[in-house]
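*Asks:* Sequence and predicted structure, then a few things I'm wondering about:
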Amino acid sequence: METSTASTYAFVEDLRAEGVGTVLDRVLGTYGCDTLTVAAAYHRARDVTPHGPARVTLRRDGTHFVPPADLFGGLRLTPPVQAGAEEEPLREVRRRTAERGAALHGWTVFLHNTTLGLAHPDVTQENCFGDRAAPADLCPAHPEVRAYAVALARSVARLGVDAVVAESLHHGTFGHGYHHERSFVPLGPLEDFLLGLCFCPHCVGHAEAAGVDAGAARAEAARAAGLVLDGGDPRPWELPETVAAYVRTRTDTVTSLAATVAEAVAAEGSRLVFLDLTGAIKGYADGRPTGPLAVDEAWRTGVDPAAISTVVPGYAVLAYAQDPERIAADLAAYRSALADGCSLRAVLRPGVPDTDSAAHLAAKTAAATAPGRADAVDFYHYGLVPYPVLDRIPVALKER
C-alpha cells in the first residue's frame, strides 16, 4: 500500500553534484517531503540547471545502472548506459533514504529513447505516410519494445525502490518525436494528431484483429493530413470515423502493456505508478490548459485512465496549470475515473510558468489534495529551478 504523501523529483546528477546527504537534508528535512523520486532511466535533453555543476546540462539517453544480463540477455533492445552507472548510485540513495525512514521512487522513462530508435528504426512509430520519422518514440505494440519495457521495469525494481514511476509507457505524439523539430506548415490540432498516429504492422494487426479497417483509417489520415501539406488551411478538429475507430484500439495496447509491466515490477517486490502526461500535453508551455479536462483527452496517447487503474496500483498526473480551480477539477475528474484502491498522485511545478509565489503553490497543493482528489503531491524538479523556488515547497505542504 502507498505510504508516500509528498516527493521531489531529482536527477542522479543533482545528487552527485551536491551530495546525497545535502539533497536529502533539503528534500526530507527543509521541504518536508517523505519521498525522493530519482531518475533511474532518462532521455536526451538540454536543461538549464541553476544550481548544478554546469549552468546548462546536456543529458543523454540511458540508465543509471548496468542492465542485468539475465533480464536483457537475448533481447535486441538494450538501454544505453549513463556515465558512472557501474557505481550503482541508486543503491546508495536507497540505503540513505531507508536510514531516514523515507521512500525512494525510481522514475523511469520507457518508450521515449532516441538512441534506441535511431539504432532500430523498425521498432519506432510509423506514420500514415509510411515514415519512421519519430526516432524518440518506440511503439508500444511492438513485441520487442514490450519485452524491453518489462526488462527495464524489473531492473529498476531490483534496485530496491518502493515504486517504479513509469513515464512514456504509451504512444508518443508528433510534436515530441525528436529534437530540433521544424515545421513551416501551419499544422492545426487535427493534422498534428494524425501525423502522430502509428500505423506500423503491429498496430495495424492489432486494429484488424479488433475488426477495424486499418487500411481505410491510414488512407483517411494521410488524405486529411495531406490537405494542409499540399497548401490548404488546417481543418476543424473532427476525427473521421474510420480514424476514430482505429484510435480506439490503441487503448487496449497501452493498458495490456501497463498490466504486464506492473506484474513484472510486483514480482520484484515493488509497485508501479503509471505517469499520465496529458497534463503536460495541454499545459506544458504556459500553464494555461484550455478545453476538456486532462482525463478526457488521455486517449490521445492511447491512455484509458479507468482501464489502466484496474491493472496498476498507482497513477500520477501532471497538474501543469496556473489556476487552482483547474487543478481541482482535473484531479477530481481523475479520482472519479480511477478504480478504487488505485492511489493518485499530482505532480506540480513550483515555479514558472505555473507558479509565481509560495502562496500560489500552497493554493494549488490544497486544490490538488483536497478530499476526493490526489492522495499525494510531487514537485518537479529539484535540479531545474532555483533554490528560492524550491523554498516554496514547505509552505505549500503546510496547507494540505
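*Replies:* On my side now, so go ahead.
*Asks:* When you work out contacts or count neighbours from here on, use the C-alpha atoms and nothing else.
*Replies:* Noted.
*Asks:* Spell out the residue ranges of the strands in the protein.
*Replies:* In order along the chain, the chain carries the following strands (DSSP state E): 6-10, 35-42, 45-48, 56-59, 62-63, 103-109, 163-167, 272-276, 314-318, 343-348, 376-379.
*Asks:* what distance separates the shortest one from the middle of the whole chain?
*Replies:* The one in question is strand 62-63. Here strand 62-63 shows a centroid-to-chain-centroid distance of 16 Å under the convention CA atoms, centre = their mean, to the nearest Å.
*Asks:* cool, the first one as well?
*Replies:* Averaging C-alpha coordinates over strand 6-10 and over its chain gives two centres that are 15 Å apart (CA atoms, centre = their mean).
*Asks:* now for it, which elements pack on it?
*Replies:* Strand 6-10 is packed against strand 35-42, strand 376-379, with contacts defined by 3 or more CA pairs under 8 Å, 6 or more residues apart in numbering; DSSP states H and E.
*Asks:* Dump those to CSV, plus distance to D192.
*Replies:* Output for the helices and strands packed on strand 6-10, formatted as CSV (distance: least, CA to CA, whole Å):
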stretch, distance to D192
strand 35-42, 25
strand 376-379, 30
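*Asks:* could you dump those to JSON lines with distance to R154 and mean neighbour count?
*Replies:* Shown next, in JSON lines, are the helices and strands packed on strand 6-10 (distance: least, CA to CA, whole Å; neighbours: other CA atoms under 10 Å):
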{"stretch": "strand 35-42", "distance to R154": "12", "mean neighbour count": "26"}
{"stretch": "strand 376-379", "distance to R154": "23", "mean neighbour count": "24"}
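*Asks:* From L152, how far off is V23?
*Replies:* 26 Å (CA to CA, to the nearest Å).
*Asks:* out of those two, which sits in the more crowded spot?
*Replies:* More crowded of V23 and L152, by other CA atoms under 10 Å: L152, with 27 against 19.
*Asks:* Who's the closest spatial neighbour of the residue nearest the centre of the chain, skipping the chain neighbours?
*Replies:* When CA atoms, centre = their mean is applied to the chain, the residue found nearest the centroid is E167 (2.9 Å). Using CA to CA, 6 or more residues apart in numbering and skipping residues adjacent in sequence, the residue nearest E167 is V109, 4.7 Å away.
*Asks:* take a look at this one as well, against the first:
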Amino acid sequence: MDGSVYVYVEDVRDEGVAQVLDRIAGYGMREITVAAAYHAARDVTPHGASRVTIRSDGVHFPPPPDLFDGLRLVPPMQAGARDEPLAILREAAADRRMAVHGWTVFLHNTTLGLANQDVTVQDCFGGRGFPAALCPAHPDVRLYAVALARSVARQGVHSVVAESLHFGAFAQGYLSERCFVPLGPMDEFLFGLCFCQWCMRRATDLGVKAEVAREECARIVGGVLDGDPPAQGEVTRAALTAYAGPEVVAYARARSETVTSLVSEVASAVSMEGSRLTFLDGTGHRKGYADGLPPAGLAAHDAWQLGVDLVALGDLVPSFGVLAYARDAARVADDVGAYRRSVGNDRELRVVLRPGRPDTDSEDRLAAKVRAVKAAGGDAVDFHAYGLVPYSVLNRIPGAVGRKL
C-alpha cells in the first residue's frame, strides 16, 4: 500500500536531509509529507538535537511577491526560510525517487490573528477570543488562503495537503487555554460558532435568521457561564435542534457553503500551479487526538460541525486525508468506510495513522489498522510524525506495511 511519513523541516535540519530520507526509504516508504506552512507549537522531539522543539507560525520559504503583494495577510517566514529548505529536501528526495507533499496549515495562525483580530472568529457575544482561528468567510482570509496554496504548490510538491481549511473548534482558539466552567460539548460548539459580519451575511443570503441564531447562542452559553447546568451528550443535529432550536442548526449548516466555496477556490489555484489538493478534514483530530478513544459518532458524519460537507467536496477535490486517531482497528475501518461512502469511489483516500502513543502500543496493532484501512477502501497510509516519536516506534512501520527491516 502506498503512503508517506509526515516530517517537519526542523527535524530534517537537526538530523540531516540524507539521514532522514534514507531512514524513511528504509521503512519501505517512497513519499514524505513535509510541513511547508505550520503553526506555533512546542514538541518533545525524542531524537532531535535539543529534544524539545519550538515551532513558529509561518512558512519555510520566502512568500512569492507576485502572490502576496497588495494582500493584507502575508505569512510570517520561519527561521532559515531564506535557505530554501524545501527545495533542498525536494532535490534530495528526487535523487531517491521519492515524492514530496506540501503539508500546509491554512487558517490556524496565532501570529496573524493577534495582529489582525477582525479576521478571526467572532463569538455570539461579539468577542474575538479566538486569535488562532482565522475566519474562512472573511474576504482577506480567503485571498490569503488562495495565495498560500499557490505558493506551496510552487515549491514543486506532488500535492498540497490542506490542514485547517475550514472552521475551527472552540478548544483550538489559542496556544494555552483554561476554562474552569463545566461547558458541555454542545455549549462548546455554540461558543465556537462565528458570528462576524461576513458569516452573518452569508447565512442571511441563504435564508437563515442569523441574528436569531446569535441571540439563542448567547442566551444558552451565557446561562451556562452564569451557572446553569451544561448540556450532556454528543453534538448531533437532532440534539442541537432540541437544545438550541432550528435556526441555530440552520446557521451551523450554512457554514458549509463558506467552506465548500473556499476549498473550491483553493483547489483550482493549486491546479493552476501544476499540483493538486488533498483536503485534510480536522474532525478526526478533534475526536481522537488526546487519547485515541473517539466518541461514537464517526468523523465523516460529524464533519458538518467544522463546516465540512464531504459530499459536496467529493465533486471538487481529487484527494482526501482521514485522521484515523483511534486505538481500535475496527473503529479505523468504520471511519475510513464512512469517508469512502461520502466522497465517492473515484477520490483518493489517504489515511493518517499514528504509530505510537496514544493510539498504538505495538507493531501488531499498527499492522491491524493498516489492514483495516485497505479493507475499508483506503488508498494510502500516511504516518504521523517522524520527529515526534522514538526510532523504536518508527521501526514498527515496515512490519505494519509488510516490508520488514
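*Replies:* Perfect, thanks for sending it. Keep in mind it's a predicted model, so treat the numbers as computed, not measured.
*Asks:* Mind checking the TM-score on these two?
*Replies:* With the length set by TM-score structural alignment, normalised by the length of the first structure, the two chains reach a TM-score of 0.97; 395 aligned residues with a CA RMSD of 1.2 Å.
*Asks:* Looking for the alignment partner of the residue nearest to the centre of the first structure in the second structure.
*Replies:* Aligned against the second structure by TM-score structural alignment, E167 of the first structure finds its counterpart in E163.
*Asks:* So its match sits against A145, correct?
*Replies:* No: E163 of the second structure lies out of contact with A145 (CA atoms under 8 Å); the separation is 11.2 Å.
*Asks:* can you give me the helices in the stretch 151-300 of the first structure?
*Replies:* 189-196, 201-209, 214-229, 241-248, 250-267, 278-283 (DSSP state H, counting those that start in this stretch).
*Asks:* so where is the fourth one in the second structure?
*Replies:* Under TM-score structural alignment, the counterpart of helix 241-248 of the first structure in the second structure spans residues 246-253.
*Asks:* Please list the residues outside that stretch that contact it.
*Replies:* The set of residues external to stretch 246-253 of the second structure that reach it, using CA atoms under 8 Å, 6 or more residues apart in numbering, is 193, 203, 208-210, 212-214, 216-217, 237, 240-241, 304-305, 307.
*Asks:* So A151 of the first structure sits against L71, correct?
*Replies:* Yes: counting by CA under 8 Å, L71 is a contact partner of A151 of the first structure at 5.4 Å.
*Asks:* who's more crowded, the two?
*Replies:* Neighbour count, other CA under 10 Å: between A151 of the first structure and L71, A151 has more, with 25 against 17.
*Asks:* Which residue in the second structure aligns with that one?
*Replies:* A151 of the first structure maps onto A147 in the second structure, with residues paired by TM-score structural alignment.
*Asks:* Distance-wise, check its match relative to R154 of the second structure.
*Replies:* From A147 of the second structure to R154 of the second structure the distance is 11 Å (CA to CA).
*Asks:* follow-up on the earlier one: so which of the helices and strands packed on strand 6-10 of the first structure is nearest Y315 of the first structure?
*Replies:* strand 376-379 (10.4 Å; CA to CA).
*Asks:* what about the alignment partner in the second structure of H120 of the first structure, how many residues close to it?
*Replies:* When the second structure is aligned by TM-score structural alignment, H120 of the first structure is paired with N116. N116 of the second structure: 14 surrounding residues under other CA under 10 Å.
*Asks:* separation between N116 of the second structure and T110 of the second structure?
*Replies:* 10 Å.
*Asks:* Same list, the helices of the stretch 151-300 of the first structure, but as CSV with distance to F174 of the first structure and mean neighbour count please.
*Replies:* CSV is the format used below for the helices of the stretch 151-300 of the first structure (distance: least, CA to CA, whole Å; neighbours: other CA under 10 Å):
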stretch, distance to F174 of the first structure, mean neighbour count
helix 189-196, 4, 20
helix 201-209, 16, 18
helix 214-229, 12, 18
helix 241-248, 15, 18
helix 250-267, 16, 22
helix 278-283, 11, 21
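*Asks:* Compare those and give me the one nearest A39 of the first structure.
*Replies:* Closest to A39 of the first structure of those is helix 250-267 (CA to CA; 16.3 Å).
*Asks:* And that closest one against the second structure, how far off on average?
*Replies:* With mean CA distance after the TM-score superposition for the first structure, helix 250-267 of the first structure departs from the second structure by a mean of 0.5 Å once superposed.
*Asks:* helices or strands up against that helix?
*Replies:* When contacts are defined as 3+ CA pairs under 8 Å, 6+ apart, helix 250-267 of the first structure packs onto helix 143-157, strand 272-276, helix 305-308.
*Asks:* now the shortest one: which residue numbers in the second structure?
*Replies:* Spelled out, it's helix 305-308 of the first structure. Aligned by TM-score structural alignment, helix 305-308 of the first structure corresponds to residues 310-313 of the second structure.
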